[in-house]
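Q: model this:
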Amino acid sequence: MATMLRFVDIDGFLRERFFSIVNVADTTTATLKKELSDAIGRCDLHIPNMRGQGYDGARNMCGSWNGLQAIFLKDCSRAYYVNCFAHRLQLALIAAAKKEVSIWLFFSKLNSICNLINASLKRHAKLHSAQRNEIAHMVAIGERDTDRGCNQFRNLLRLKKTRWSSNFDSLCSMVDMYGSVITVLENMVDEGSSNSIRGEASGLLIVMKSFDFIFILHLLQKIMGLTNLLCRALQERSLDILNAMNHVSNTKILLHTLREQGFDILLRT
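A: I've put the predicted structure just below:
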């Protein structure tokens, strides 16, 4: 577990330290408090001088009664807790996605596709083989660059509910390997080891070829490309509240521009 802590000492000077804490036996509140307190003490800092805490929304971290922030608050009444900016963004995105049925269904199907292919080493190998053939074809017709670092084999990345921003990587991998995934699913329909596998692959193949899936895939890639930049900016160590608000405002402007002007371009692609 890696944690960045900021402390203001008695004289009011800001002192920043980065602690990399390893070999934690468990993630209970008592264990985390002990490890953090020991790390703070080794840097000659003092918990009573703490002026703020920032964690994600996990119950053992932000719980009002038994969470880590509540325990530290008992030792220092001015160590007010603020939820992690980046985690708040993730929570907002998750809440928005759940309210839109088509988006919820898209992520559900995307997760099913990733799970089905990644569940078997044989299917994973066939995915790489399909990638190899597709890359060779695209290079031959001049639609892919051949510079160093280009055309690397990729894996179909699973979705992670607790790391919403990482789902952008899953979307990008699906866009990049769309044709290869189609090839693997078609192979499973023809050569699947059981009726259930063939049936599941057939259903997901229909989903992947639908307009709704393709449109939402590219739309979310554009939207999450913007929100991913914001999420990364909110995790910068030197970020203050004014710069955070500027990042949020700029992202809102970019999203509004995408909403007003981006759909025609998206439909043409």
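
Q: from here on, just use CA atoms for contacts and neighbour counts.
A: OK.

Q: report the contact partners of I71.
A: K33, W65 (CA atoms under 8 Å, 6 or more residues apart in numbering).

Q: and the gap between it and F85?
A: Distance, I71 to F85, by CA to CA, to the nearest Å: 21 Å.

Q: how about F168?
A: Counting by CA to CA, the gap from F168 to F85 is 18 Å.

Q: out of these two, which sits in the busier spot?
A: Neighbours around F168 and F85, counted as other CA atoms under 10 Å, are more numerous at F168. The numbers are 22 against 19.

Q: what strand or helix carries the more buried one?
A: helix 167-176 (DSSP states H and E).

Q: ignoring the adjacent residues along the chain, who's closest to R163?
A: Q90 (7.4 Å; CA to CA, 6 or more residues apart in numbering).

Q: and that neighbour, how many neighbours?
A: Using other CA under 10 Å: Q90 sits among 20 other residues.

Q: isn't it right next to K160, touching?
A: No: judged on CA atoms under 8 Å, Q90 makes no contact with K160 at a distance of 11.4 Å.

Q: distance-wise, check the residue nearest to R163 relative to D56.
A: Distance from Q90 to D56, counting by CA to CA: 10 Å.

Q: R198 too?
A: 41 Å.

Q: show me what counts as buried in the helix or strand harbouring K74.
A: Taking DSSP H and E as the criterion, K74 maps to helix 68-75. Under the neighbour-count criterion of 16 or more other CA atoms under 10 Å, helix 68-75 has L68, Q69, A70, I71, F72, L73 buried.

Q: now stretch 56-69
A: N60, M61, C62, G67, L68, Q69.

Q: ditto for stretch 108-115
A: K109, L110, N111, S112, I113, C114.

Q: out of these, which one sits closest to C172?
A: Nearest to C172 among the buried residues of stretch 108-115 is L110, at 12.0 Å by CA to CA.

Q: I113 touches L204, doesn't it?
A: Yes: using CA under 8 Å, I113 makes contact with L204 at a distance of 6.7 Å.

Q: which helix or which strand is home to N155?
A: With DSSP H and E as criterion, N155 is part of no helix or strand.

Q: contacts only, for it.
A: Contacts of N155 (CA under 8 Å, 6+ apart): S173.

Q: one step back: and the gap between the residue nearest to R163 and L230?
A: The value you get for Q90 to L230, if CA to CA is used, is 11 Å.

Q: same question for T251.
A: 7 Å.

Q: now the helices for the stretch 101-250 of the chain?
A: 101-118, 121-140, 167-176, 178-191, 195-208, 211-234, 241-268 (DSSP state H, counting those that start in this stretch).

Q: next, the structure of the following sequence, for comparison with the previous one:
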Amino acid sequence: MVRFKTKFLICSQYPPIFSIICDGTRDISGEEQLSVCFRWVDKDLRPHDSFVDLYSVRKTTGEHIASVLLDVMIKLQLPISNFRGQAYDGAPDMSGKNNGVQAMFSNHQLLALYVHCVIRDTCNSSITVKNSLDLAHKLGVLLSQSLHAKNSLVHLLELRAGGPVGNIAKLKPLCPTRWIYRGNQITEIIEHYEEILATLEDLKSHDKAAGLLRVFEVSSTFLGVLMANYLILKLELLNRSLQGTKQTSSGLIDAVNLIYSDLNNSINEDAFKKIFQEATRKS
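A: Here you go, the predicted structure:
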């Protein structure tokens, strides 16, 4: 705690303007632990990420977690008036509009804006993309639960490659909270779409495989996967830029504007026609 507080003293003002980043997980004993980090800016407006500690939480309600975070702020002498941002996952106890942690703090500090995931919100804005990602997740579940399905896909990939292909660890259930790691998984589905269809065809006597085969054969499914891949890969670059410890405020703004301009310029008939033709060819 003392070392962390000393870092703040580098600023031209103390206490500094800050944001909270936190996430929860269970340790090996099954006890819930809350990881707490702060992002703050120094006198040159350079952002810094500082890990504080892991805190045991008795309950995972929004009210209790908010009280733990508030206690951390009090101990570090960080006034809520300097609180500007909240970054948590999408779990109801964190993101809930009424009883989530972000709501608890927003009621006291309107300037503490809550940010979850730009990628998630963007992909969920399109029903085609959202449905395709849901199907990609179900495919990952099937491959992780069925050794027959996994072996069948590996065999087809090896026939295509003319030799061993190693593991297919990337084709797994999509992480529900860490969207930044979905890009590689979606790319794998696109590259091996034909083998995936053949695998589902081989397993169509099973209800789950038969259901997935029917929807994966539809052009709109592959269209959604292509659209999701296009969005996720670009937004992953933005996420990594925003999380960089050496970025300046002006650099972050430039990164946002660049991605916004790139995506905005892609909203035209020619761009969509190119994606649609690729989807039609594959399906």
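
Q: nearest to N151 of the first structure, out of the helices of the stretch 101-250 of the first structure?
A: helix 121-140 (6.7 Å).

Q: what does that closest one contact?
A: Residues contacting helix 121-140 of the first structure (CA under 8 Å, 6+ apart): 117-118, 144-146, 151, 153-154, 177, 179-181, 183-184.

Q: then stretch 79-86 of the first structure?
A: 50-57, 62, 69, 72-73, 231-232, 234-235.

Q: middle-most residue in the first structure, spatially?
A: The centre of the first structure sits closest to S166, judged by CA atoms, centre = their mean, with a distance of 1.9 Å.

Q: hang on, it packs against C172?
A: No: assessed by CA under 8 Å, S166 of the first structure is found out of contact with C172, at 10.2 Å.

Q: okay, helices next: where are they in the stretch 1-150 of the second structure?
A: For the stretch 1-150 of the second structure, the helices defined by DSSP H, counting those that start in this stretch occupy 2-8, 62-75, 92-95, 101-106, 118-124, 127-145, 147-161.

Q: nearest to F216 of the second structure, of the ones you listed?
A: Here helix 127-145 is closest among those (CA to CA), at 8.1 Å.

Q: list of residues touching the closest one?
A: Under CA under 8 Å, 6+ apart, the answer for helix 127-145 of the second structure is 123-124, 149-150, 171-174, 186, 189, 208-209, 212, 220-225, 227-228.

Q: which among the residues you listed end up buried?
A: Of these, these count as buried by 16+ other CA under 10 Å: 123, 149-150, 171-174, 186, 189, 209, 212, 220-225, 227-228.

Q: counterpart of A244 of the first structure in the second structure?
A: By TM-score structural alignment, A244 of the first structure lines up with L252 in the second structure.

Q: count of neighbours near the residue nearest to its match when sequence neighbours are not counted?
A: Closest residue in space to L252 of the second structure, ignoring its immediate chain neighbours: L242 at 6.1 Å, by CA to CA, 6+ apart. Look at L242 of the second structure: counted by other CA under 10 Å, it has 19 neighbours.

Q: can you find the partner of L242 of the second structure in the first structure?
A: That one, L242 of the second structure, aligns with L234 by TM-score structural alignment.

Q: does its match touch N246 like I think?
A: No: between L234 of the first structure and N246 there is no contact under CA under 8 Å: 10.6 Å.

Q: I'd like to know how far the residue lying closest to A103 of the second structure once chain neighbours are set aside sits from T122 of the second structure.
A: Nearest-residue entry for A103 of the second structure: K97, 5.4 Å, with adjacent residues in sequence omitted and distances by CA to CA, 6+ apart. Using CA to CA, K97 of the second structure is found at 19 Å from T122 of the second structure.

Q: likewise for A209 of the second structure?
A: Counting by CA to CA, the gap from A209 of the second structure to T122 of the second structure is 29 Å.

Q: same question for A228 of the second structure.
A: With CA to CA as the criterion, A228 of the second structure and T122 of the second structure are 9 Å apart.

Q: N98 of the second structure too?
A: 23 Å.

Q: try S144 of the second structure
A: With CA to CA as the criterion, S144 of the second structure and T122 of the second structure are 27 Å apart.

Q: likewise R39 of the second structure?
A: R39 of the second structure is 24 Å from T122 of the second structure, by CA to CA.

Q: same thing with D42 of the second structure?
A: Remark: distance between D42 of the second structure and T122 of the second structure (CA to CA) = 31 Å.

Q: show me which of the two is the more surrounded one.
A: Just comparing D42 of the second structure and T122: by other CA under 10 Å the higher neighbour count belongs to D42, 18 against 15.

Q: count of neighbours near C150 of the first structure?
A: 9.

Q: nearest residue to V256 of the second structure in space, please, no chain neighbours.
A: L238 (6.8 Å).

Q: do I have it right that L159 of the first structure meets N167?
A: Yes: the pair L159 of the first structure and N167 qualifies as a contact (CA under 8 Å) at a distance of 5.4 Å.

Q: how close does stretch 223-237 of the second structure sit to the first structure?
A: Averaged over the aligned pairs, stretch 223-237 of the second structure sits 2.0 Å from the first structure after superposition, using mean CA distance after the TM-score superposition for the first structure.

Q: who touches that stretch?
A: With contacts defined as CA under 8 Å, 6+ apart, stretch 223-237 of the second structure is touched by 118-119, 122-123, 128-133, 180, 182-183, 186-187, 190, 259, 275-276, 278-280.

Q: please redo it, this time with the cut-off set to 7 Å
A: 119, 123, 128-129, 132-133, 180, 183, 186-187, 275-276, 279 (CA atoms under 7 Å, 6 or more residues apart in numbering).

Q: what about it, distance to the chain center?
A: Here stretch 223-237 of the second structure is found 12 Å from its chain centre; the criterion is CA atoms, centre = their mean, to the nearest Å.

Q: one more: stretch 242-254 of the first structure?
A: 19 Å.

Q: mind listing what the spatially closest residue to S35 of the second structure that is not a sequence neighbour touches?
A: Excluding the flanking residues, the one nearest S35 of the second structure by CA to CA, 6+ apart is L54, at 4.7 Å. Shown in contact with L54 of the second structure (CA under 7 Å, 6+ apart): Q33, L34, S35, V36.

Q: mind checking what L54 of the second structure lines up with in the first structure?
A: For L54 of the second structure, the aligned position in the first structure is I21, judged by TM-score structural alignment.

Q: same thing with E188 of the second structure?
A: Under the alignment by TM-score structural alignment, E188 of the second structure pairs with S173 in the first structure.

Q: now do the closest residue to its match other than its chain neighbours against N49 of the first structure, distance only.
A: Nearest in space to S173 of the first structure, with sequence neighbours left out and distances taken as CA to CA, 6+ apart, is L156 at 5.7 Å. L156 of the first structure is 47 Å from N49 of the first structure, where distance means CA to CA.
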